[in-house]
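J.: Attaching a predicted model along with its sequence, questions to come.
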Amino acid sequence: MRKKLLISAAALIVSIPTFAGDYLTNTNQHAAFLRMVARGASIDVDGVYSNPAGLAFLERDGFHLSLTGQSAYQTRGIHANYTTFKGISNGKPELMNANEYYEGTASAPFIPSFQGLYKKGDWTISAGFAITGGGGKASFDNGLPMFNSLVKAGIFQQSVAAGQPIGAEMVTINSALDGTQYIYGAQLGISYKINDWLSAYVGGRMNYVKSSYEGYLKANLIKELGGAELMTMDLDCQQSGWGVTPILGIDAKLGKLNLAAKYEFKTNLNIENKTNTLNVPAGIPDEVIKPYADGEQTPSDIPSFLSVAAQYEILPTLRASVEYHFFDDKHAGMLNNRQKTLKHGTHEYLAGVEWDVIKRLTVSGGFQKTNYGLSDDFQTDTSFYCDSYSIGFGARVHFTQSLNMDIAYFWTNYSDYTKSTDDYNGTKVPGTDTYSRTNKVFGLSLNYMF
């Protein structure tokens, strides 16, 4: 029981995505994505991330610069309905039902990014800096059911062995969990216009991970029984690591139709612990503690990513785009080979349209559908995901021929995920968790050419 309790605590070392994209990948690096969504075949400054090969077809030579700020707010809910232990009746454990709701918030008030390029003839050099994964702080102020249910069961079993049964109604639990994660990405590459209709790109991205996780749990007898301390646990762990992502791209401009593809190779990435506090009940074997001890490393690969897109100019003032993303998550290393429990990698389907209403105003909207390939074994209280669809809309305001601004709002609707088991968090009794999420992102980008 104590071994499973520690493993659950160590599961705090997870990603905290607040944006669109995969488990460790943020695909929205510009407000143009938020307002149109399908930008994989765009020929614009935001193509530094979304379509770097297409930069070779920009009409104007010179510098193109863009600064973006985004604000994201996400909630995570867990409705826990499980069986726990009330006491002993006729020499056998007496059971009771616990119906609890836990909510956490993940916020990123300001996430900046930069994209820029210099074009001269057939050659374009581009660079970007962004939060390419994570990007916020997640807080569960009342803990998580995976801890609380396990602690209640553990205390009951240990107290029965001592001849003084302590049921769930006799215990109060005070717990909280906080985690932050940022993956900083610096990208550099070169695009070349091979002929009038074909261009290519080669580049790479340096990724640096910085995370911190803090949590505590204190279990006591209720005040009416004296309030004695029964169990305590504390975790304060920081992590860091880095890895390089090679990137290739191609773009075919065929009149009104533009076709583009980008492939980001898998990033081999290990994150190293700097553990300031790891207090757990006595008697935990060294082999259990070691993976979370100071200096230990954990695999956290960024999966390979394929983007294929098409954009068509229906009218000189009206454009439509479709796009497909695939993240090869099943071949990206995670803690304890968790990736092997997925049914498949992540599939995303995107579509968008933009319309130049007048010379100085462009309005747009888009849609994205995300299918993660989730399984019960993959989902945990500290790291759960839900299939979703997203809608984005917004506008570009053209102040001058050289200066414009994108402003957009992006909203995601998640499908609840229900996980039922006969051995709820290792307690040997049944239970069900229903996971839910919400997500809202607002973005603004300033774009300048000279």
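T.: Structure received.
J.: all contacts plus neighbour counts: C-alpha atoms, from now on.
T.: Will do.
J.: What's the local residue count around the closest residue in space to Gly333 that isn't next to it in sequence?
T.: Spatial nearest neighbour of Gly333, excluding adjacent residues (C-alpha to C-alpha, 6 or more residues apart in numbering): Asp301 at 5.2 Å. For Asp301, the neighbour count with other C-alpha atoms under 10 Å is 21.
J.: isn't Asp301 right up against Ala332?
T.: Yes - look at Asp301 against Ala332 with C-alpha atoms under 8 Å: they come within range, at 5.1 Å.
J.: Touching both of these two, which residues are there?
T.: Residues touching both Asp301 and Ala332 by C-alpha atoms under 8 Å, 6 or more residues apart in numbering: 266, 268.
J.: Alongside the first one, take a look at this:
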Amino acid sequence: MNKKILLLVSLFLASTFAFSGGLVTNTNQSTAWTRMLVRDASTGIDAVFYNPAGLSKLSDGFHFSISNQSLFQTQDINSTFPYLNGNDYVGTVKAPIFPSVYGVFKKGKMAVSFGFNPVGGGGGATFDNGLPSMEIPFAGLVPRLSTSLAPLGGSVSAYSMNMFFEGTSVYFGLQAGVTYEVNDWLSLYLGGRYIMAKNTYNGYIQDVKITTPSGVMAPGTYVNGVAGQAAAGATAAAGAVTSIQPLIDANAGAYTFDQLYGAGYITAAQRDQLKGGLLALGVPSATVDAMSALVAQGTYSTFATQLAAAATQLYGTAIYLNGVTADQEADVVQKGNGFTPIIGANISLMNEKLNIGIKYEFLTKMDLVDEVNDLNGVELGFVDGGSVSSTGVFTPTYMFNDGEITNADIPAFLSIGAAYKATDKLNVSVGVHTYFDQAAGWATNEDGNATVDGNFLEYGLGLEYALTDNFLLSVGYLGTQTSATEFYNDDLSYSLNTNTLGGGGAFKLNDRYTVQFGGFYTMYQDATFDKLDAATGIAYTETYAKNTWAVSLGLDISLGKKKTE
């Protein structure tokens, strides 16, 4: 089982759908966030997620927030592997329903809160033409078969196939906790989040064909035909060895074929047949003309042995190719769960003009268990794709196996933010997040290489301006610096530095209801990585690019008394 490939695939969906946040973590968890991008010192209802210790600033009573984001992402992958039919792969990611629900009951110094949201994943990805890592093993058939079959006169000029891949991922979180106001300037929070993770993989690889001098056919069929030709050549060469033996026995082994014909040992037809056989095996004409019967017999014997061995090997290769290029489907579900302890603190200074929020989410230990339907677990390809027994039976090796366990830890992260009331109308917020990726179970791959070289960093600035007592507008910026190394980044799972711009507003209908609206656009910095195909030894590069945009609408409901200063 190739754990490295499986780990990347398992991380693929989680990282693909981490629209904002760390490698596998979503922090876009409210409409207010989409319009501002910094909520780490929030004292609103979405503080349930961003700054739960700040809930002490709410008025006594019940408070609720319901919001949804519709997110859309395009992924562009370019591979320079020379034998691909096309070098560009485009994937679309959609999450039209991305909900966040929060509830708080505040009484005196204490607040009890709960939250429900997709803390990881949350959408579906579709690659109509698959991915380079899925296609390169088949594209590599062209140089591999051309090289290996050339001594036998075989060649491959092209390949074709049909391929499709889609997946979904969601890590739903159920959060609950208690906030306690220690004094006028300090509040503390203790809580946790239960994670329910589910990934699905569906797709197919079909109709793998190669173009040969004999036409378009399945790779195994063509190799089997070449094996048959090699076997026939071995039989013919062995027959020539036998036919020359009487000449050796007659002490004519030192004669050339022309001399044997001139001396009446063989007929012209026999001479031409023996010489023609050597020519067909690639022996130069001048060498054949000068070759004695004894040397010719040894040459035929060598070719007979080599061709027989080649035929045996090619028959096995044909069986193997029939196995790994057969139509196959992916029908896999991965499930797992984990628990995240959460602590927080809120500090209010300068007569509450400055509010500081601190939250720490501990490492979530989590494994995903494979559920494979009808052995549709995706064969691994040509390096680890299976084996052929001595009796000629192909046994595939699958990327996913029912009941297999893969690590999917969610890294711990620390958020520190500050909100400053610069004027009666202007609020300024800043925030910094650190994701402690190096402590996750997947931070080192099976070869001992680090998939991350540090901690993922996120930093942001948000501005909020009240046009009236009931209506405000906001803008925000969020930047990230990824920790992923070349051992993490693959077309299945890659992380890029980003710059995000957001904007929107809020309209207070009355003391109970506030409508939130916003959206954001994320620009990813393209990255190019050097790759090496193990099967062919071909070096190439892959360039990864993305863009994401989203719109959001939410409603905040406060059923408590207005808090007095």
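T.: Thanks, I have it. Just so you know, these numbers come straight off a predicted model, no measurement behind them.
J.: how about the residue nearest to Gly333 of the first structure, what's its partner in the second structure?
T.: Structural alignment (TM-score structural alignment) places Asp301 of the first structure against Asp409 in the second structure.
J.: do the same with Tyr102 of the first structure
T.: Aligned against the second structure by TM-score structural alignment, Tyr102 of the first structure finds its counterpart in Tyr89.
J.: give me every residue that touches that match.
T.: By C-alpha under 8 Å, 6+ apart, the residues touching Tyr89 of the second structure are 76-78, 127, 129-132.
J.: same thing but 10 Å
T.: Counting by C-alpha atoms under 10 Å, 6 or more residues apart in numbering, Tyr89 of the second structure makes contact with 75-79, 127-132, 491, 544.
J.: Quickly find the element holding Ala9 of the first structure.
T.: Using DSSP states H and E, the element containing Ala9 of the first structure is helix 2-10.
J.: Count the residues that sit near the aligned residue in the first structure for Glu458 of the second structure.
T.: Residue pairing (TM-score structural alignment): Glu458 of the second structure is matched to Glu348 of the first structure. When neighbours are counted by other C-alpha under 10 Å, Glu348 of the first structure registers 19.
J.: now do Thr132 of the first structure
T.: Thr132 of the first structure: 25 surrounding residues under other C-alpha under 10 Å.
J.: And it, what's its match in the second structure?
T.: Aligned counterpart of Thr132 of the first structure in the second structure: Val119 (TM-score structural alignment).
J.: That match against Tyr171, yeah?
T.: Yes - with contact defined as C-alpha atoms under 10 Å, Val119 of the second structure reaches Tyr171; the gap is 5.7 Å.
J.: Might one say that Pro165 of the first structure is in contact with Ile88?
T.: Yes - with contact defined as C-alpha under 10 Å, Pro165 of the first structure and Ile88 form a contacting pair (7.1 Å).
J.: okay, the two: which has more neighbours?
T.: When neighbours are counted by other C-alpha under 10 Å, Pro165 of the first structure and Ile88 differ, and Pro165 comes out ahead with 19 against 16.
J.: Tell me the secondary structure at that one.
T.: coil (DSSP: H, G, I helix; E, B strand; the rest coil).
J.: what does stretch 257-269 of the first structure correspond to over in the second structure?
T.: Using TM-score structural alignment, stretch 257-269 of the first structure pairs with 354-366 in the second structure.
J.: Distance check, Leu37 of the second structure against Ser15 of the second structure.
T.: 19 Å (C-alpha to C-alpha, to the nearest Å).
J.: Comparing these two, which shows the higher neighbour count?
T.: The residue with more neighbours, out of Leu37 of the second structure and Ser15, is Leu37; 33 against 25, by other C-alpha under 10 Å.
J.: dump the residue contacts of that one.
T.: Per C-alpha under 10 Å, 6+ apart, neighbours of Leu37 of the second structure: 20, 27-28, 30-31, 429-431, 459-463, 474-479, 500-503, 519-520.
J.: hey, where'd the helices end up in the stretch 251-400 of the second structure?
T.: 257-262, 268-280, 285-290, 293-324 (DSSP state H, counting those that start in this stretch).
J.: would you turn the ones you listed into JSON lines with mean neighbour count and distance to Ala345 of the second structure?
T.: As requested, the helices of the stretch 251-400 of the second structure are exported to JSON lines (neighbours: other C-alpha atoms under 10 Å; distance: least, C-alpha to C-alpha, whole Å):
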{"stretch": "helix 257-262", "mean neighbour count": "19", "distance to Ala345 of the second structure": "99"}
{"stretch": "helix 268-280", "mean neighbour count": "15", "distance to Ala345 of the second structure": "85"}
{"stretch": "helix 285-290", "mean neighbour count": "14", "distance to Ala345 of the second structure": "90"}
{"stretch": "helix 293-324", "mean neighbour count": "20", "distance to Ala345 of the second structure": "56"}
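J.: can you put these in CSV and add distance to Asn68 of the second structure?
T.: Shown next, in CSV, are these (distance: least, C-alpha to C-alpha, whole Å):
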stretch, distance to Asn68 of the second structure
helix 257-262, 89
helix 268-280, 73
helix 285-290, 80
helix 293-324, 43
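J.: Which among those is found nearest to Phe362 of the second structure?
T.: Nearest to Phe362 of the second structure, of all the helices of the stretch 251-400 of the second structure, is helix 293-324, at 42.7 Å by C-alpha to C-alpha.
J.: So which elements touch that closest one?
T.: helix 141-149, helix 219-249, helix 257-262, helix 268-280, helix 285-290, strand 386-388, strand 394-396 (3 or more C-alpha pairs under 10 Å, 6 or more residues apart in numbering; DSSP states H and E).
J.: contacting residues around whatever residue of the first structure lines up with Tyr540 of the second structure?
T.: Aligned by TM-score structural alignment, Tyr540 of the second structure pairs with Gly431 of the first structure. Contacts here follow C-alpha under 10 Å, 6+ apart; on that basis Gly431 of the first structure touches 80-84, 97-99, 149, 419-425.
J.: Sounds good, over and out.
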